[in-house]
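S.K.: next comes the sequence, and after it the predicted model I'd like to discuss.
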Amino acid sequence: MSIFRFPLLVWMGIAILIISLGIRQSFGIFMMPVTDTFHTGREFFSFAIALQNLLFGVFQPFVGMAADRWGARRVITFGALAYAAGLYLTSLAGEPGWLYITLGALVGLGLSATSYVIVLGAVARVVPARYTAKAFGLTTAAGSFGMFVVIPGAQSLLSDYGWQAALQIFALICCLMIAFAAFMKNTNSESDTKGAAVESRQTLREALQEAFNHKGYWLIHAGFFVCGFHVMFIATHLPSYLADKGLPGATAAMALAYVGIFNIFGSYFWGVMGDKFDKRYVMTSLYLIRALIIAAFAVLPITEQSAAIFGGAIGFCWLGTVPLTSGLVRQIFGARYMSTLYGLVFFTHQVGSFLGAWIGGRVYDYYGSYQPIWWASVILAVCAALIHLPINDRPVSRSAATSS
């Protein structure tokens, strides 16, 4: 199926992810101006972002269940309002502790209801199963395009108006997601109607029991934990790491922008590979490449050129895990309760994100260096590569739902 034949819902989901994830990925460049304003160490801001990501994950199963029951449109509308409120109230905060509630809890709730779990769950119902990884790859790439567009814009807003005004502008932009959500009306793909009829007889409790008894489901959780650790450690701390090496803020913004632009191609590439080849082996290859890229960055001299190369290289496999992981969940368990089941997997991803963002700041404040976390990331990538090999990826038989 050509990407131009995907239903309108897919394109509306792409627009929502461009806004939601583009803003989210820009938070790293706010670390230094925010900590300078409140005269705190980096652990303070790191913990606020870590809390945001943890709650982002905690809310995912619940918003996934809500989307499976009431539809993506209502959930996204609610999430957009929470996201906008969190950003606006953060800009008004007079004490640093308020950021745990605004930037942490409210933005975390908003992200959970406007990101991959909800959008991919809706996409899974309108795209034939044999094209889901490709569709998921295209949709995932949208978040990276947002990163490429939003981060340089955020840097300009910071330079010209300050971080408070930048967040207020972002709050207004969040409201656009409500307009796009109006088009998020789910209908089952004709080619999947028979399978959807079988799945519709399954209750949520039965779907959860089926997944919890499947060993591969827990291995998918473990692999996605590593992805979360990598993504949020790099997104949160790469700007400060480069600043420590004497590079200007524009270099960090450009490195993160390269992450975004290369992930546009990478997410789609890995999604297409997931449709053509065994998703488990594609995932293993992705994590091994990540390990090599991070190891090289940790040992080579840090310059503007090496920062740009790292951004592009890590960007190519940045969120390629999303179409592959969600594709595995869809392939094994079907589309009916995908938002719920993938929401639980994404919670584990966000536990990794919490630790990546928080521990990065804590290790830096204690050791004065990020080197231990870079090498921990390499080891975790190798472990994630091996974890996916034993997964049984055959679709579950409803007559033998507990098979693993």
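M.R.: It's in. Predicted model, so just to flag it, every value in this text is computed and none were measured.
S.K.: use CA for all of it now, contacts and neighbours both
M.R.: Will do.
S.K.: tell me where the stretch 301-404 of the chain has strands.
M.R.: Using DSSP state E, counting those that start in this stretch, no strands are found in the stretch 301-404 of the chain.
S.K.: now the helices for it?
M.R.: Secondary structure of the stretch 301-404 of the chain by DSSP state H, counting those that start in this stretch: the helices cover 304-316, 321-333, 338-367, 371-387.
S.K.: dump those to TSV, plus distance to residue 224.
M.R.: As requested, these are arranged in TSV below (distance: least, CA to CA, whole Å):
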stretch	distance to residue 224
helix 304-316	16
helix 321-333	7
helix 338-367	5
helix 371-387	8
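S.K.: let me have those in CSV, adding mean neighbour count and distance to residue 276 as columns.
M.R.: Output for the helices of the stretch 301-404 of the chain, formatted as CSV (neighbours: other CA atoms under 10 Å; distance: least, CA to CA, whole Å):
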stretch, mean neighbour count, distance to residue 276
helix 304-316, 21, 18
helix 321-333, 26, 12
helix 338-367, 25, 21
helix 371-387, 19, 19
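S.K.: what about versus this one:
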Amino acid sequence: MPTPLPARFRDGPNIPLIIICGCLISMLTFGPRSALGLFLGPITSDQGWSRETFALALAIQNLLWGAAQPIAGMVADRYGTARTLAFGGVLYAAGLVLTVQAETPLVLHLSAGVMIGTGVAFSSFSLVLAAFGRTVTPAQRSLAFGVGTASGSFGQFLFAPLGQGLLDGFGWQNALLIMSGLMLLVPFLAIALRGKPDAGPATPGAHDQSLIEALREAFGTRGFVLLTFGFFVCGFHVAFITVHLPPYIVDLGLDPVWGASAIALIGFCNVFGALASGYIGGRFSKPIFLALIYLGRAVAIGLFLLVPPTPLSVLMFAGAMGFLWLSTVPPTSGLVAVMFGPRYMATLFGFVFFSHQIGAFLGVWLGGRLYDQTGSYDAIWYIGIALSIFAALVHWPIREEPVARLAGVPAE
């Protein structure tokens, strides 16, 4: 006799609508922040600020995104995804508007840093993935996570040339205002994702955990802790490259258009990388796959530093990193779901993501700091290679299995 489906599957949620609106939210919220590196030159030139000043604002943004992500997850788990996403979209839009008005570094750090960072946390793809995780069947989760992640990457692909076009055509102030207006679409799209996890046990026969019990269980699980350490490295790479690759390419003597092209190509290639990651993660070992992704990043960065700087070498590096970019997200979020179930996935993945954003803070800030001190990005590139090897080592021993509490319990 087949196992009965949980109530939410019997009731027939509009899964295509949820997936489409969730992907659009991921695209919209990931796009503008990924294009902010293009604004480093124009803003610092107009305001007379150093690269470190602008980099610190984006570093704060990444840190606040991470620090607020567990809180956003708790809010979504308790009050519903739609309300959380709507609040985040409005705050994100307000942060972009205030960035235009910033005349001092303090206001820049509050707007581009605190407000946008918090707004992204409450409207990011992490909440969208958690909504997908509780909506689709367990067999569909890895692929759904890949689709949600790929849509964020498409936002990066779309907003890199869009941001450059807006900069060239309207100036950086109007470009930020236009992107702010786009963020106001998020509350409307979020309506389709209304709802929250079941209040009862995550799976039939499982204990109905409290949030405190879930956190205690997660941080007492070695695999979760190792996953958290590893995701730190992903954040370091992604944030440093997003913000500092465009000015680095200019420093190499190449036209600025290649910086925007590189960021766009990273986003484009990661659409396919994230989809492939979702497929692979659903069929093969997620920990080993993650280790191989990080080793691939070490090779890509090393070769980029060794070959002569040309438009071709920039595009080859961008393409390689694109396939490895957010391909870490589907297996990472998938491991959280496998180990602990979907009940508190938004919260638990939020804590893993906080580590990612600590890495992002350091990648962005150290990039600007070391550049201002040495006039070069070489040191930060080599740190990135070393961290890639570290991440590969910590993912290898993670066990892809449910915790003891869920062992033997039939999957949803």
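M.R.: Yep, it's here. Just so we're clear, the structure is a prediction, and the values are computed from it rather than from any experiment.
S.K.: nearest to residue 291 of structure 1, of the helices of the stretch 301-404 of structure 1?
M.R.: Within the helices of the stretch 301-404 of structure 1, the stretch nearest residue 291 of structure 1 is helix 371-387; the backing value is 4.7 Å (CA to CA).
S.K.: and the closest one, what does it pack against?
M.R.: Contacts defined by 3 or more CA pairs under 8 Å, 6 or more residues apart in numbering; DSSP states H and E place helix 371-387 of structure 1 against helix 215-244, helix 279-299, helix 338-367.
S.K.: who's in contact with the shortest one?
M.R.: Applying CA atoms under 8 Å, 6 or more residues apart in numbering, the contact partners of helix 279-299 of structure 1 are 270, 273-274, 306, 310, 313-314, 317, 320-321, 324, 327-328, 371, 374-375, 377-379, 381-382, 384-386, 388-389, 391, 393.
S.K.: and that helix, how far out from the chain middle?
M.R.: With CA atoms, centre = their mean, to the nearest Å as the basis, helix 279-299 of structure 1 stands 18 Å off its chain's centre.
S.K.: would you mind giving the residues in structure 2 matched to it?
M.R.: Matched against structure 2 by TM-score structural alignment, helix 279-299 of structure 1 falls on residues 286-306.
S.K.: which position in structure 1 aligns with residue 70 of structure 2?
M.R.: That one, residue 70 of structure 2, aligns with residue 61 by TM-score structural alignment.
S.K.: who's in contact with its match?
M.R.: 339-344, 347.
S.K.: cool, and residue 35 of structure 1?
M.R.: 41-42, 44-45.
S.K.: give me the element the aligned residue in structure 2 for residue 153 of structure 1 is part of.
M.R.: Mapped onto structure 2 by TM-score structural alignment, residue 153 of structure 1 lines up with residue 162. Residue 162 of structure 2 is part of helix 138-183 when elements are defined by DSSP states H and E.
S.K.: mean deviation of that helix from structure 1?
M.R.: For helix 138-183 of structure 2, the mean deviation from structure 1 after alignment is 0.7 Å (mean CA distance after the TM-score superposition for structure 1).
S.K.: elements contacting the following helix or strand past that helix?
M.R.: Downstream of helix 138-183 of structure 2, the next assigned helix or strand under DSSP H and E is helix 186-189. Counting contacts by 3+ CA pairs under 8 Å, 6+ apart, helix 186-189 of structure 2 packs against helix 15-34, helix 81-101.
S.K.: quick revisit: the helices and strands packed on helix 371-387 of structure 1: which one's closest to residue 206 of structure 1?
M.R.: Nearest of these (CA to CA): helix 338-367, 11.7 Å.
S.K.: a markdown table for the contacts of residue 35 of structure 1, including neighbour count?
M.R.: Below are these laid out as a markdown table (neighbours: other CA atoms under 10 Å):
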| residue | neighbour count |
| --- | --- |
| 41 | 15 |
| 42 | 21 |
| 44 | 22 |
| 45 | 28 |
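S.K.: can you say which of the helices and strands packed on helix 371-387 of structure 1 is nearest to residue 37 of structure 1?
M.R.: Smallest distance to residue 37 of structure 1 across these (CA to CA): 15.9 Å, for helix 215-244.
S.K.: residue range for the closest one in structure 2?
M.R.: Going by TM-score structural alignment: helix 215-244 of structure 1 matches residues 222-251.
S.K.: go on, stretch 314-328 of structure 1?
M.R.: Residue span in structure 2 matched to stretch 314-328 of structure 1, by TM-score structural alignment: 321-335.
S.K.: now tell me what touches the matching stretch from outside.
M.R.: Applying CA under 8 Å, 6+ apart, the set of residues contacting stretch 321-335 of structure 2 is 141-143, 145-146, 149-150, 153, 227, 231, 234, 238, 265-278, 281, 286-287, 289-290, 293-294, 296-297, 300, 349, 400.
S.K.: rerun at 6 Å
M.R.: 142, 145-146, 266, 269-270, 273-274, 277-278, 281, 286 (CA atoms under 6 Å, 6 or more residues apart in numbering).
S.K.: closest one to residue 32 of structure 1 out of the contacts of residue 35 of structure 1, please.
M.R.: residue 42 (7.8 Å).
S.K.: from residue 136 of structure 2, how far off is whichever residue in structure 2 pairs up with the closest one?
M.R.: Counting by TM-score structural alignment, residue 42 of structure 1 lines up with residue 51 in structure 2. Residue 51 of structure 2 sits 44 Å away from residue 136 of structure 2, going by CA to CA, to the nearest Å.
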